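Asks: Output the structure for:
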Amino acid sequence: MARKNESPAVQAPPEPGDEYPEKVRILAEGRLVSDRLWNADLAPARQRNWRVRSLFALWMCDVHSIAGYTFAAGLFITGLVGWQVFLALVLGITLVYFLMNFAGTAGQKTGVPYPVLARMSFGLFGANLAALIRALIAIAWYGIQTWLASEAVLVLLFSVWPQLTSLDGPDVPRILGLTPLGWAAFLVLWAVQLLVIRRGMETVRKFQDWAGPAIWVAMFALAIYILTQAGNKFSLSIPGVAPLDGPAALTQFFSAIALTVTYFAALLLNFCDFSRFAPDRKTILRGNFWACP
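Replies: Below you'll find the model as predicted:
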């Protein structure tokens, strides 16, 4: 709603069923609706069809990624042994589970995204700063994830067509660290993701409902392939990294827990953007319960 010193145009009440009920009620009471504070993206969600499967698939797509695997593998370089890394991940993800439930409940009850929820803490217009900071972080992550995915695509291309490696060799000119072939892979993936996102959250939900299970199938297939190639033998120790013990191991253990929570901080901040489409709180609890482990 607008402040008294604002002068947004008063919109005529729309036909029933053509607008958001909250806006219809406000206009029917003769009050004003500010275009600076309300639009279709910020309004409470009208469709609440993100059920347990959709939230579960969201976690599949977020966790089972190159960045996620790189993070988990990086914990072994800290000097922790296998069981310590596993326990740190379990404890960290348990904390994430409860934090996600808090953030998810706020989104589900209000039906609004983070930029609107932030108004409770930062004020009507102070929330714009928080939203802009989040947007900059999202842009960075969008680029990082797209670059990692493009590198994976190049690996697949080189496996199928080895002759393409000549287009990505050390002698090939690079622009900002990428060869023309690298840029082509990056821009194609960038455009495909943008195409899905621009079609709205319902398209995102349908896409990830398919992509999430597909990622799990690929994950298990790769795990079996790697284990077979290793002769059914593997080691969780890193050559050249001495295991820690005593206070040093304990300190690093708690650091690993904190790093796990930090890794999920971006999704924790954004989770209300997805949970606002859930029909009830029970759906959020069940989706997180089955997905977080």
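
Asks: from here on, contacts and neighbour counts on C-alpha atoms
Replies: Noted.

Asks: which SS state does Arg36 fall under?
Replies: coil (DSSP: H, G, I helix; E, B strand; the rest coil).

Asks: so Ala211 touches Phe56, yeah?
Replies: No: applying Cα atoms under 8 Å as the test, Ala211 and Phe56 come out as separate, 11.2 Å apart.

Asks: Compare those two (neighbour count), which wins?
Replies: Per other Cα atoms under 10 Å, whichever of Ala211 and Phe56 has more neighbours is Phe56, with 23 against 16.

Asks: Identify the residues contacting that one.
Replies: Phe56 sits next to Gly212, Gly287, Asn288, Trp290, Ala291 when contact means Cα atoms under 8 Å, 6 or more residues apart in numbering.

Asks: And those, which two are furthest apart?
Replies: Gly212 and Asn288 (14.3 Å; Cα to Cα).

Asks: Now, of the contacts of Phe56, which are buried?
Replies: Gly212, Gly287, Asn288, Ala291 (16 or more other Cα atoms under 10 Å).

Asks: separation between the closest residue to the last one other than its chain neighbours and Phe98?
Replies: Read it as Ala291. Using Cα to Cα, 6 or more residues apart in numbering and skipping residues adjacent in sequence, the residue nearest Ala291 is Phe56, 5.0 Å away. Distance of Phe56 to Phe98, computed by Cα to Cα, to the nearest Å: 16 Å.

Asks: try Lys282
Replies: 13 Å.

Asks: can you check Glu6 too?
Replies: 40 Å.

Asks: Show me which residues of the lengthiest helix in the chain are buried.
Replies: Looking across the chain with DSSP state H, the single longest helix is helix 126-160. For helix 126-160, burial by neighbour count (16+ other Cα under 10 Å) applies to Ala127, Asn128, Ala130, Ala131, Arg134, Gln145, Thr146, Trp147, Ala149, Ser150, Val153, Leu154.

Asks: so what's Leu124 up against?
Replies: Counting by Cα under 8 Å, 6+ apart, the residues that Leu124 touches are Leu37.

Asks: What helix or strand is it located in?
Replies: Assessed by DSSP states H and E, Leu124 sits outside every helix and strand.

Asks: need the contact list for Leu99.
Replies: Leu268.

Asks: Assumed it was part of a helix.
Replies: Yes: counting by three-state DSSP, Leu99 is found in a helix.

Asks: want to put them side by side, so please do this one too:
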Amino acid sequence: MISKCLSLHLYPHPHFHFLTDSHNLKSPSSLTVKQRFPVKTHFCPSISISLKNRCSPPLSMASAQLNPIPKHDDFEPDPVLSNDDLEPTRPEQRTFSGWEMASLWVGLVVGVPTYYLAGSLVDLGMAWWQGIATVVVANLLLLAPLVLTGDPGTRYGISFPVLARSSFGIRGANVPTLLRALVGCGWYGIETWIGGEAIFLLLPNSIKQSSALSQILPWLGTSPLEFCCFLTFWLAQMAIVWRGIEGIRSLEKYSAPILIMLTFSLLTWAYINAGGFGYMLSLSSRLSVSQFWSLFFPSLTANISFWATVALNIPDFTRYAKSQKDQIIGQIGLPFFMGAFTFVGLAVTSSTKEIFGRVISNPIQLLGQIGGLTTTILAIVGISLATITTNIAANVVAPANALVNLSPSKFTFRNGAFLTALLGIAFQPWRLLKSSESFIYTWLVGYSALLGPIGGIILVDYYLLKKMNLDVAQLYSSSPRGDYYYWGGYNLVAISALIIGMLPVIPGLLSKVGLVGPAPELLIGIYNNAWFFTFFSSGFLYWILSCLTGENKGRSQIIEPLYPSTS
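Replies: Reported below is the predicted structural model:
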């Protein structure tokens, strides 16, 4: 009898789930019994039996999923989804202390756009204290998603593009990361233009007054001389970008105290020469109560949007933090830093009325008006340093990582950053900065409609659905059986929630930029609160659809991080 001549001893492979998902083996249905299980056979000499295509007991995938992910020696990410810039940070790479995280924010905050932000609100009719309060409230509200999104970066050592794979799928993650990259490219252009203005300030008047170089070209929207200064600063930044994330860390760490000192010096100069801040303190609101609230909410959205970019890709930095404590301590200072620096911007701007007889809201123009060789040199150093620290950290890292995630075999952090810089030129930032209204309503509020839904979906996925438990090995696996493969590598639920959440904002946006006629008040109101609306609507919709479809069920057992924090 066959039963006496053949005995099978079937033992499920203890790491079958990991092997199939992380090493891209064939699916179980296509494997023979011998391939699927260790097989021990004893044959009678006269009997030959093929074991192919025989049925076998199904594996318990639930139990397989609870296996802890492999440590470094066994971690073999799919090369299609990874390179050195995308792999989880190792313990020795966790070098950011709480002070260094705080220094990152000091470097980000101290810059011309922040100086200009509250001043723009005063230009639109707010009192000085209303402008500062709006900025502080916005950043207090932003602090929650900032810290919450930073948690998986520190816990698992993963960047924003890799985190997005959990909710959008290993291929679908390109959608949110490229949208974030698009905004980063625009901001890179704006900051670079500001740095170019600092170089323009240094030039002799004989050159600046040359009719051939200073005449604005209609097709370009600026003068050849200013455009050349813009390109010069553009090139200067690339030298720092080429050093990678460690160069950025050193720049932020050592620049922070210098920027604080220069900011305090400017404030002291304004106070002494204006005889105090009486003029600023006497400025009252030019708005009625209804007008104030009509301005407050879009301004609140604009201020949240100001750092909503970094709040989205903050794992790109917190993955280098020594511990969760360090990343939290380093970030809770953001509202204070923003409030303090916007106060400086308003105080100095208001003092120019007393000193020069007119209001000078642009700090670069102000420093040029002060004059003197020493002042000019300090101005160039200060503005350049402030601009570079903000621009590289906030506007290069995310787009560069997005491009690496798009094609790890073709892009590295360096060439991704280079392409980001090229796209920054295409945004023509001198047009975006032509007025306070275009800066706040067109640019800041407009892109918040892109970032809000992404943030809502990622946080709902990580905290409510995944319960903070991610399988890092599978985030780097392209196996169709992987947890984050969904439908062909795309989580259609997340993408649908993203699109549906943005749709109500589009009519208001098109109306604001002048592509269509006036939109209904309801749609304008939705647009003015674009970040809030899209963040909560897309997040809620994603949660409901995920529960209905059964996707994104959280694990019942905690998965150990691949590279645990060093403290």
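
Asks: who's more crowded, Glu6 and Phe98 of the first structure?
Replies: Counted by other Cα under 10 Å, Glu6 of the first structure and Phe98 do not tie: Phe98 has more neighbours, with 14 against 11.

Asks: how about the more buried one, what's its partner in the second structure?
Replies: In the second structure, the residue equivalent to Phe98 of the first structure is Ala144, according to TM-score structural alignment.

Asks: now Ala221 of the first structure
Replies: Under TM-score structural alignment, Ala221 of the first structure pairs with Ser265 in the second structure.

Asks: what's the answer for Pro243 of the first structure, then?
Replies: By TM-score structural alignment, Pro243 of the first structure lines up with Arg286.

Asks: Just list the residues touching that match, thanks.
Replies: Taking Cα under 8 Å, 6+ apart as the test, what Arg286 of the second structure contacts is Gly125, Met126, Ala127.

Asks: likewise Tyr114 of the first structure?
Replies: Tyr114 of the first structure touches Gly107, Ala131, Leu269, Asn270, Cys272, Asp273, counting by Cα under 8 Å, 6+ apart.

Asks: List buried residues within the residues you listed.
Replies: Gly107, Ala131, Asn270, Cys272, Asp273.

Asks: Once you drop chain neighbours, what's closest to the second one?
Replies: This means Ala131 of the first structure. That would be Pro115: by Cα to Cα, 6+ apart, it lies 5.4 Å from Ala131 of the first structure.

Asks: which residues does the aligned residue in the second structure for that neighbour contact?
Replies: By TM-score structural alignment, Pro115 of the first structure lines up with Pro161 in the second structure. Pro161 of the second structure makes contacts with Ala173, Asn174, Thr177, Asn401, Ala402, Asn405, as judged by Cα under 8 Å, 6+ apart.

Asks: Still touching in the first structure? Go through the residues you listed.
Replies: With both residues aligned by TM-score structural alignment, their matches' Cα atoms under 8 Å, the contacts of the contacts of Pro161 of the second structure that the first structure also has are Ala173, Asn174, Thr177.

Asks: Identify, from the residues you listed, the entry nearest to Cys185 of the second structure.
Replies: Thr177 (12.2 Å).

Asks: The first structure: which residue goes with the closest one?
Replies: Looks like Thr177 of the second structure aligns to Ala131 there (TM-score structural alignment).

Asks: What separation do you get for its match and Phe122 of the first structure?
Replies: 10 Å.

Asks: Redo the contacts of Arg286 of the second structure as CSV? Include secondary structure and neighbour count.
Replies: Compiled in CSV, the contacts of Arg286 of the second structure are given as follows (DSSP: H, G, I helix; E, B strand; the rest coil; neighbours: other Cα atoms under 10 Å):
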residue, secondary structure, neighbour count
Gly125, coil, 20
Met126, coil, 25
Ala127, coil, 23
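
Asks: Switch those residues over to a markdown table; also include distance to Thr387 of the second structure.
Replies: Formatted as a markdown table, those follow (distance: Cα to Cα, whole Å):
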| residue | distance to Thr387 of the second structure |
| --- | --- |
| Gly125 | 27 |
| Met126 | 27 |
| Ala127 | 27 |
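
Asks: which of those does the first structure keep?
Replies: Kept across both, from the contacts of Arg286 of the second structure, using both residues aligned by TM-score structural alignment, their matches' Cα under 8 Å: Gly125, Met126, Ala127.

Asks: quick one: which of the buried ones among the contacts of Tyr114 of the first structure is nearest to Glu22 of the first structure?
Replies: Looking across those and measuring by Cα to Cα, the closest to Glu22 of the first structure is Gly107, at 16.5 Å.

Asks: ok, which stretches of the stretch 51-200 of the second structure are strands?
Replies: Assigned by DSSP state E, counting those that start in this stretch, the stretch 51-200 of the second structure shows no strands.

Asks: mind checking what Ile332 of the second structure lines up with in the first structure?
Replies: By TM-score structural alignment, Ile332 of the second structure lines up with Phe289.

Asks: Could you measure from the nearest residue to its match once chain neighbours are set aside over to Thr283 of the first structure?
Replies: Closest residue in space to Phe289 of the first structure, ignoring its immediate chain neighbours: Tyr97 at 7.2 Å, by Cα to Cα, 6+ apart. For Tyr97 of the first structure, the distance to Thr283 of the first structure equals 14 Å [Cα to Cα].

Asks: Kindly report the same for Pro293 of the first structure.
Replies: 16 Å.

Asks: and what of Val153 of the first structure?
Replies: Val153 of the first structure is 35 Å from Thr283 of the first structure, by Cα to Cα.

Asks: again with Val24 of the first structure
Replies: From Val24 of the first structure to Thr283 of the first structure the distance is 29 Å (Cα to Cα).

Asks: Thank you kindly, that will do.
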